[in-house]
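In: Show me how the following folds:
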Amino acid sequence: MTSRDLVLVSLFAAIIVALGLLPPIPLAFVPVPVTAQTLGVMLAGLIIGKNRGSAAVLLVFLLVAIGLPVLSGGRGGLAVFAGPTVGFLIGWLPAVYVTGALAERFANAKTATKQFMGFFAAAIIGGVIVAYAFGIAWLAFGVGMGLPGATVASLGFIPGDLIKAGLAAMAARAVMLGYPLLPRKA
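Out: Sure, this is the predicted structure:
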């Protein structure tokens, strides 16, 4: 990893942490709140790619594990990895990787619209579908909600996550125009 890579990894870990300063929004029907940090995960994948984005998420995990209150609501410490939110939290790592891998494919799109739509699709597939797969699985089997209950309860997150995916795609497109950081795949 180059010095530039380390700076980008640190920057995007800081962005994920900073988005945790926004207070979580609890939902009555599921023990997992709505947070802005998933936007940071999407941004990391879309802007700096799968490898550096994954490193940024791993850095956030390390900060959480050593007890720093970097998650939404001021949470941190090893206990977080045993709570009801752990499925979504652990899902950040495959989510950022898939988002970044797909974004790298769309970095060379011929038109701005194709690039934006590719980034939007990457954010939805990686940042929503992949993350939900881990979160729903944990709610269903780790928390004991059952698969149908966990799936239905997670539907409440979809409108906000679609908005986050759109914002992340717009930001990634703007960065690609001014200062492209995303590795490009053929």
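In: drop to CA atoms for contacts and neighbour counts, all remaining ones
Out: OK.
In: Could you report the neighbour count for K114?
Out: A total of 14 residues lie near K114 under the criterion other Cα atoms under 10 Å.
In: actually V152, sorry about that
Out: V152 is flanked by 12 other residues according to other Cα under 10 Å.
In: Could you check how far it is from L63?
Out: For V152, the distance to L63 (Cα to Cα, to the nearest Å) stands at 32 Å.
In: swap in P24?
Out: In terms of Cα to Cα, P24 sits 19 Å off from L63.
In: Helices along the protein, start to end?
Out: Per DSSP state H, the chain carries helices over the ranges 3-19, 37-65, 86-106, 112-122, 131-137, 147-154, 158-178.
In: and G40, what does it touch?
Out: By Cα atoms under 8 Å, 6 or more residues apart in numbering, the contact list for G40 reads F12, I15, I16, L19.
In: on that earlier part again, need the helices of the chain in TSV with distance to G77, can you?
Out: Shown next, in TSV, are the helices of the chain (distance: least, Cα to Cα, whole Å):
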stretch	distance to G77
helix 3-19	14
helix 37-65	5
helix 86-106	12
helix 112-122	31
helix 131-137	19
helix 147-154	25
helix 158-178	26
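In: Which one of those lies nearest to P31?
Out: Nearest to P31, of all the helices of the chain, is helix 147-154, at 9.4 Å by Cα to Cα.
In: please give me the structure for this one as well, since I'd like to look at both together:
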Amino acid sequence: MTTHPAEQQTPAPDVPRRRRSRGGIPAQSIALIGVFAALIAVLAFAPPIPVGSFGVPITLQTMGVALAGLVLGPWRGLAAAGLYVALGLLGLPIFAGFAGGFGVLAGPSAGYLLAFPIAALVSGLIARAVVRRAARRWWMPLLFLAAITGSILATHPAGILGLSLNLQIGVREALMMDIVFWPGDVVKSLTAAAAAALVHRAAPWVLVRR
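Out: Prediction:
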């Protein structure tokens, strides 16, 4: 019995698929996570600016963390910052001042370091909504708000707690120590927002998949 031409199935067109690793994660995402973890490490090597006598300098690490969240989004941003922190704790000298190892957890910067993945997550959640829904002319100011929100909700509270515990001082005194980082954070957040806005204008697919 012959099949009527109208009943013959038309072969489905080839649909391009993203290359995936054996674990099911897109290879592109794995590469971007590694690149941004390396970027945070490179920014940590910039000469730190000493602040006061409590041992936490101003560095560019937080700008790299903000960039990871703003460019990659919440989960890949968290993974990039988490990979950076994990490698540093395992002994690679990739923290500020070429420090590394679990000994940094006893230092005054411990809270700031441990908050990096959460800061990237918070910034990334807001950035993803911005790139999906906001007009392009609003991207930079809204991405700045995303970056600074990550600092306000994660980096600074954890940093204050770390200062209080490891220096054995009161929370109020730790808060006064932390305030000196705020002007620098504003500048770094503005820079990260400008860079992220340029990336998303050129390649919005990096964050928003069709």
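In: hang on, the earlier thing: between the helices of the first structure, which gets nearest to V30 of the first structure?
Out: Closest to V30 of the first structure of the helices of the first structure, according to Cα to Cα: helix 147-154, at 5.8 Å.
In: how about G82 of the second structure, what's its match in the first structure?
Out: Residue pairing (TM-score structural alignment): G82 of the second structure is matched to L58 of the first structure.
In: so who does the closest residue in space to that match that isn't next to it in sequence touch?
Out: Nearest non-adjacent residue to L58 of the first structure, counting by Cα to Cα, 6 or more residues apart in numbering: L93, 7.3 Å away. L93 of the first structure is in contact with S54, V57, L58, counting by Cα under 8 Å, 6+ apart.
In: what do you get for V85 of the second structure?
Out: Going by Cα under 8 Å, 6+ apart, V85 of the second structure touches L113, L114, F116.
In: For the second one, which non-adjacent residue is spatially closest?
Out: If I follow you right, that is L114 of the second structure. V85 (7.2 Å).
In: Nearest to R184 of the first structure, out of the helices of the first structure?
Out: Smallest distance to R184 of the first structure across the helices of the first structure (Cα to Cα): 5.2 Å, for helix 86-106.
In: Pull up the aligned stretch in the second structure for the closest one.
Out: Taking TM-score structural alignment, helix 86-106 of the first structure hits residues 110-130 over in the second structure.
In: Now that stretch on the first structure. Mean distance?
Out: Taken over the aligned residues, the distance from stretch 110-130 of the second structure to the first structure averages 0.6 Å (mean Cα distance after the TM-score superposition for the first structure).
In: tell me which residues in that stretch are buried?
Out: By neighbour count with 16 or more other Cα atoms under 10 Å, stretch 110-130 of the second structure contains the buried residues 110-130.
In: Against A140 of the first structure, how distant is the residue positioned nearest the centre of the first structure?
Out: For the first structure, the residue nearest the mean C-alpha position is V41 (2.6 Å; Cα atoms, centre = their mean). Distance, V41 of the first structure to A140 of the first structure, by Cα to Cα: 23 Å.
In: go on, L6 of the first structure?
Out: 37 Å.
In: Among these two, which residue is more densely surrounded?
Out: A140 (18 against 13).
In: Matching the more buried one against the second structure, which residue comes up?
Out: A140 of the first structure maps onto S164 in the second structure, with residues paired by TM-score structural alignment.
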